[in-house]
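Student: Here is my input, please return the structure:
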Amino acid sequence: MATFLYRLGRLAFRRRWYVAVLWAGVLACLGLSALRAPGATDSGFSMPGIESQKAFDLMGERFPGAAADGATARVVFVAPDGQKVTAAENKKVVEGAVEELGGGSQVAAVADPFTSKAVSEDGSTAYATVTYRVTADDLTDASRTALEKAVDGARESGLTMEAGGSATDSGGGPGGVAEIIGISVAAVVLLVTFGSLVAAGLPLLTAILGVAITMFTITTLAAAFGLSTSTGTLAMMLGLAVGIDYALFVVSRYREERAEGHAPEEAAGLAVGTAGSAVVFAGLTVVIALAGLAVVGVPMLTKMGLAASGAVVVAVLIALTMVPAFLGFWPGAVLSGAARKQGKQGKQGEQGEQSRQGEQGKTGTPGAKAARTGGKPRWSGKPRTARTARTASRNPETGPAAQDAQDNLGTRWARFVWRRPVPVLILGVLGLGALAVPMTSLQLGMPGDEAKPTSTSERRAYDDLARGFGPGFNGPLTIVVDARGADAKAAVTTIAEKIGGTKGVVSVAPPYFNKAADTAVFMATPSTSPTDERTKTLVKTIRDERPAVESATGASFEVTGTTALNIDIADKVQAALFPYLATIVGLAVILLLVVFRSVLVPLKAALGFLLSVLAALGAVVVVFQQGHGAGVFGVEQTGPIMSLMPIFLVGIVFGLAMDYEVFLVSRMREAHVHGETAEQSVISGFRHSARVVVAAALIMIAVFAGFIGESDSMIKMIGFGLAAAVLLDAFVVRMALVPAVLSLLGDRAWWLPRRLDRILPHVDVEGEALSHRSAAAMLPDQAREEPVPARL
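Tutor: Predicted coordinates:
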């Protein structure tokens, strides 16, 4: 793989115009296609195989047309303190608003609150339900404006009037704010890391290109595959983060190869062959984890995973092709100012150096002497591999003093941890364990309008209805009775009375029969809110009573509705979370076993991933469920954690954790394979990779944290969870626990049974195959013709 990517990098460098035109053509074609594509539709939540979904399907079969997906709006009227909406003046205002609401061309019907008994017992609150002929996505601006105008008119009369429902969905926050925040922070981090405007701008440019291609693709396919706005937002979030990071790794390796004396084209090939190999592997782990979300069985989760996987694939392809192409356009611009200055000085002295080498060739160089005597050149020093020969040719002074001169903050930190592994390990594990404890009280659910900011009309309408009609009014249970083969009316009456007498049910609405009079639907209003644990218990109680009721009536019933559907989804996702986590951890062990050819290193990486993801979930529970620090992050209402969020977090964090593991530990393994001691290999890994890994982690944290400002509660929650997970995994697990564990293991960390070594395939992630090619390119001509002696 490394050799193939090396050739691909050189080809992209040489044929940079073709590569640039190709990607520009892809972007233009997808952009035009997106402009002509129909609008996206939100198919909502569904999960085949659960009772709520079966009941919805039964309703669609027995009530054709009644389960249409037309948009609805629930307009709430609240009288001033001490007054009632039934008072003459207030009633006149409400009736005028209802008449105005029914005047739109897309309105199918408006239920008058005074004739539909939609007035609270104390008379303070009433609501009118507006039903539209079209879906929420097909509502025109005129229809939405008419709804807003009617609401504003009632407010001017003194009534409090709010609107909720699918027709009033306000969507996410200001478009582009999160992306601008993430990109701005990333630009600062890149500038500090590289010390070059071009080097800092290149990863940003290629990442934006990848995100644009991804979003145009999603927009083009949205209508055909039912992709929602959240799907695109999550793909953008992940695509932007990994796009910057993958380009960062390639550009950083290119600068390193240039510093070692390689020509620009050769450096680009080596960068893609080495760092690019790690990018491919890291991207593959993310894709596998995200695509694996399909096994959970939630269509929306599957769409999110596949869309985000596509964003990662695009980011990898751009890092392997477009990045070296851009390096071909500006081969020296990405270097630091000091490196460019040194390069100019080197060119000025090259001619004089060649003259001196010519004089030495006549007298005393080992190659010249060997040519005169017919023998081989005599090299002094320790036995060397191709890599050490290459290093020696660049820098003959490779002793401890030279290594000390190359020390940076990463090497100093590695030495600090190496000398104190036990305290670092204990503090890190205890800290992550303490954060993970709240995860034991994790409650999953699907928050609705109650989770939106109080600045939205939907949230205020939700609160007004809860005060006027009770907290359970916002989440009624839908009971579907299948009375085929039984006395339908008697059976439905018996079932309604039984459910109405259940503790926790406030009221039961009159049943509605289909045309065949063999199926009925009625609503049961709980006394508690949709996200309350007591509501979940109530649903279970009603379902447990079903066998006795069915045997007495001969009819069967099922509980559904948004509340029951959300409860069923939460139960199924929670049941799938730990098996999925076990699958991901097992996959991590296998992949790292192949890459690092070690038994203990993959186990250490998997355990570290478990610690970081559990700690991140614990942090999410602390803020979004328990409410500690909720105001800091703009969380208006605490409650259960979004059902899909933990399992989606696990998939993404797995891939990102493997990113850092590969980029950091692969350099340690490379140094160990070439003869360095256990301590030296860890220090070498930190010397070359720590700064880049820290920069990559900071960029990802900035990108993910920017989405905390979104009003969509799921996006806000995922942004916080991912930012916390990257922070913990990169800085605690990879930068502290990894060197601490390797210090305790020593050389045993790289142990692999011989039989297993023969079975495992060889994956050259570090680019070992390129070391010999690179060494041959760096050594003098005569030395290149002869093999390097085993003993000198």
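Student: okay, CA-based contacts and neighbour counts for the rest of this
Tutor: Fine.
Student: Can you show me the helices along the stretch 501-650 of the chain?
Tutor: Taking DSSP state H, counting those that start in this stretch, the helices of the stretch 501-650 of the chain run over residues 533-544, 546-553, 562-596, 600-620, 645-673.
Student: What residues of the fourth one count as buried?
Tutor: Residues of helix 600-620 classed as buried by neighbour count (16 or more other C-alpha atoms under 10 Å): 600-606, 608-620.
Student: Could you do the third one as well?
Tutor: Within helix 562-596, the residues that qualify as buried are 562-574, 577, 580-581, 584-585, 587-589, 591-596, counting by 16+ other C-alpha under 10 Å.
Student: Do I have it right that Leu327 meets Ala268?
Tutor: Yes: assessed by C-alpha atoms under 8 Å, Leu327 is found in contact with Ala268 at 7.3 Å.
Student: So these two - more neighbours on which side?
Tutor: Higher neighbour count among Leu327 and Ala268: Ala268, with 34 against 24, using other C-alpha atoms under 10 Å.
Student: so the more buried one touches Pro324, yeah?
Tutor: Yes: counting by C-alpha under 8 Å, Ala268 touches Pro324, with 5.9 Å between them.
Student: between the helices of the stretch 501-650 of the chain, which one is nearest to Tyr246?
Tutor: Taking C-alpha to C-alpha, helix 645-673 is the member of those nearest to Tyr246, at 9.3 Å.
Student: who does the helix or strand just after that closest one touch, helix- and strand-wise?
Tutor: Per DSSP states H and E, the first helix or strand lying C-terminal to helix 645-673 is helix 678-706. Applying 3 or more C-alpha pairs under 8 Å, 6 or more residues apart in numbering; DSSP states H and E, one finds that helix 678-706 makes contact with helix 177-194, helix 229-259, helix 409-419, helix 645-673, helix 713-727, helix 738-745.
Student: one more to put side by side:
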Amino acid sequence: EAAERAVSVSGRAVVFAGATVCIALLGMLVLRLSFLNGVALAASLTVVLTVAASVTLLPALLGVIGMRALGRRERRRLAEQGPGPERHAGIAARWAGFVERHPKLLGVAAGAVMLTLALPTFGLHLGTSDQGNNPATSTTRKAYDLLAGERTGDGQGSGFGPGFNGPLTLVGTLDGPGDRIAFDKLPQRLRHTPGVAQVGGPEFDGSRSTGVITVVPDSSPQSRQTSDLVERLRDEALPKAADGTTLQVRVGGVTASYDDFASVIVGKLPLFIGVVVALGSILLLLAFRSIGIPLKAALMNVAAVASAFGVVVAVFQWGWGSELLGLGSAGPIEPFLPVIMVSVLFGLSMDYQVFLVSRMYEEWQLTRDNCRAVRVGLAETSRVINSAAVIMIAVFAAFVLSGDRTIAMFGIGLASAVALDAFVLRTLLVPALMHMLGGANWWLPSWLDRWLPRISIEPPPEPQDAPAPPRPREGDRPLVEA
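Tutor: Next comes the predicted model:
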């Protein structure tokens, strides 16, 4: 009976939450970046299979196991006292009451924490890490430092300068003598360009229709100065050198390629976030028939993502504790990290939002008392949300043990986001805001209520005169089986 009721009640919320996760993951297809398509499809398929197993395989296994799914103490208590309503006491109930009594103070405190952690996000610098970000004890880092001209322990100098690890490649298309003359003079012009340490070439192919020049910056490949040099070459130096000719020179190399990739990601990120937030909000609007619930969910999701990126920037870009964790020195943030993190975090945030608000919505429909609905919903679901969050935090934090900077970046970002979402947003800021808004949480214009289709997460209420479940007898074998 418990399994049947759980599937009919919680199973609906699980299916609905799974749909929101799939929307967040499949939103990566909007970016039209081929290497992310496999990630989106594989992760979405995993969610679909997990949801299907939770509403089919899990209750089937419970039917096979029977009462042995409970511990001996639980079976003994059922045999002696019979089933009874669960009493909501303990830390969860006391916390729900505390939030109800001090919503403004706790809401301001939670908002201040999220805002403080989100501030480093404004200094986000997308780029790709290299051997220079490896731990100082690794051989790849030592080789990188030798090439970059770092001083050794005895004070002797070595290497070729920091830009030698990531030279820029200038490729020109030459259509005539004028283009060749301009390309021959280009190295001399480039030597006087700020940020250029060395210039090599030019070199030509057999037909002299294509020329190559190598430019070594005076800064490391992942530094902002090198990115500025790429922009300076493209916007100023090269157009001036090609003035009056048909010469076309394109800038390639490690830094230029990663900058172009990051600009593509940044350019498509607003569309991606907008699509994911809009579709998720529409689903919440249909489920809870409220304007305030989807708006708060969207704001909370953005807050969780911004705060998580603030932690990532502080640890990996600013280097706060990265060496202590064995993750090397400070450096830029991987360009594809925002896309994958936003997809995963929006899915998890929507999960927690559905589980939390669905119980509040059920209580609101029964009593029309907003304070009671928020208090009961928080008391009954906070333990589930926090337990799930602890599991996810442990999984994501284990990524740090890999020793790889990129994987650790995902782990710390996702773990911090889940922790903030579960312990600050869902169990503190969201209920505090809902207490302050009162009945406005559930407001929906009448014309929109008539226009929207009816989609309910909760099953129809049971009749009041339903017979009570039979009291287990002490002699029943399933209850006393050892």
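Student: that older thread, want to throw the helices of the stretch 501-650 of structure 1 into TSV with distance to Gly501 of structure 1?
Tutor: Compiled in TSV, these are given as follows (distance: least, C-alpha to C-alpha, whole Å):
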stretch	distance to Gly501 of structure 1
helix 533-544	10
helix 546-553	13
helix 562-596	19
helix 600-620	38
helix 645-673	36
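Student: quick one, which of the ones you listed is nearest to Phe513 of structure 1?
Tutor: Nearest of those to Phe513 of structure 1, taken as C-alpha to C-alpha: helix 546-553 at 16.8 Å.
Student: which residues sit against that closest one?
Tutor: Contacts to helix 546-553 of structure 1, defined as C-alpha atoms under 8 Å, 6 or more residues apart in numbering, come from residues Ala486, Asp487, Ala490, Ala491, Thr494, Ile495, Ala555, Ser556, Phe557.
Student: Swap in 6 Å and give it another go.
Tutor: Outside helix 546-553 of structure 1, the residues that touch it by C-alpha atoms under 6 Å, 6 or more residues apart in numbering are Ala491, Ser556.
Student: For it, which residues meet the burial criterion?
Tutor: Residues Arg546, Val549, Thr553 are the ones in helix 546-553 of structure 1 that count as buried (16+ other C-alpha under 10 Å).
Student: with those in mind, which one is nearest to Ser643 of structure 1?
Tutor: Using C-alpha to C-alpha, the buried residues of helix 546-553 of structure 1 come closest to Ser643 of structure 1 at Arg546, 26.5 Å.
Student: where does that closest one sit relative to Ala483 of structure 1, distance-wise?
Tutor: Arg546 of structure 1 is 14 Å from Ala483 of structure 1, where distance means C-alpha to C-alpha, to the nearest Å.
Student: Pro780 of structure 1 too?
Tutor: As judged by C-alpha to C-alpha, Pro780 of structure 1 and Ala483 of structure 1 stand 91 Å apart.
Student: Name the residue in the two with the higher neighbour count.
Tutor: For the pair Pro780 of structure 1 and Ala483, the greater number of neighbours falls to Ala483 (22 against 12), based on other C-alpha under 10 Å.
Student: tell me the contacts of the more buried one?
Tutor: Asp518, Thr519, Ala555.
Student: ok, and the most crowded of the residues you listed?
Tutor: With neighbours taken as other C-alpha under 10 Å, the top of the contacts of Ala483 of structure 1 is Thr519, carrying 25 neighbours.
Student: Could you find the counterpart of Val480 of structure 1 in structure 2?
Tutor: Aligned counterpart of Val480 of structure 1 in structure 2: Val171 (TM-score structural alignment).
Student: Let me know how buried its match is, in neighbour terms.
Tutor: Using other C-alpha under 10 Å, Val171 of structure 2 has 20 other residues around it.
Student: quick one, what contacts the closest residue to it other than its chain neighbours?
Tutor: Closest residue to Val171 of structure 2 apart from its sequence neighbours, by C-alpha to C-alpha, 6 or more residues apart in numbering: Val212 at 4.7 Å. Counting by C-alpha under 6 Å, 6+ apart, Val212 of structure 2 makes contact with Leu170, Val171, Pro202, Glu203.
Student: Map Val212 of structure 2 across to structure 1 for me.
Tutor: For Val212 of structure 2, the residue aligned by TM-score structural alignment is Val521.
Student: next one: Arg77 of structure 2
Tutor: So, by TM-score structural alignment, Arg77 of structure 2 is matched to Gln342.
Student: just Leu147 of structure 2 next, same as before
Tutor: Under the alignment (TM-score structural alignment), Leu147 of structure 2 pairs with Leu465 in structure 1.
Student: any idea which element that match lies in?
Tutor: Using DSSP H and E, Leu465 of structure 1 sits in helix 457-469.
Student: Please identify the buried residues of that helix?
Tutor: Neighbour-count burial for helix 457-469 of structure 1, counted by 16+ other C-alpha under 10 Å, picks out Ser457, Glu458, Arg459, Arg460, Ala461, Tyr462, Asp463, Asp464, Leu465, Ala466, Gly468, Phe469.
Student: since we're on Leu430 of structure 1, how many residues are nearby?
Tutor: Neighbour count of Leu430 of structure 1, defined by other C-alpha under 10 Å: 12.
Student: ok, now Ile652 of structure 1?
Tutor: Look at Ile652 of structure 1: counted by other C-alpha under 10 Å, it has 23 neighbours.
Student: Quick check: it vs Val272 of structure 1, distance?
Tutor: 24 Å.
Student: Next: Pro602 of structure 1.
Tutor: Distance of Pro602 of structure 1 to Val272 of structure 1, given as C-alpha to C-alpha: 25 Å.
Student: And for Phe225 of structure 1?
Tutor: On the measure of C-alpha to C-alpha, Phe225 of structure 1 and Val272 of structure 1 end up 35 Å apart.
Student: And for Ser309 of structure 1?
Tutor: As judged by C-alpha to C-alpha, Ser309 of structure 1 and Val272 of structure 1 stand 21 Å apart.
Student: Between the two, which is the more surrounded one?
Tutor: Of the pair Ser309 of structure 1 and Val272, Val272 is the one with more neighbours under other C-alpha under 10 Å, namely 33 against 24.
Student: got the contact list for the more buried one?
Tutor: Leu5, Tyr6, Gly9.
Student: Next step: these restricted to helices.
Tutor: Secondary structure defined by DSSP state H assigns Leu5, Tyr6, Gly9 of the contacts of Val272 of structure 1 to helices.
Student: show me the contacts for the aligned partner of Ile567 of structure 1 in structure 2.
Tutor: Following TM-score structural alignment, the counterpart assigned to Ile567 of structure 1 within structure 2 is Asp259. Listed by C-alpha under 6 Å, 6+ apart, the contact set of Asp259 of structure 2 is empty.
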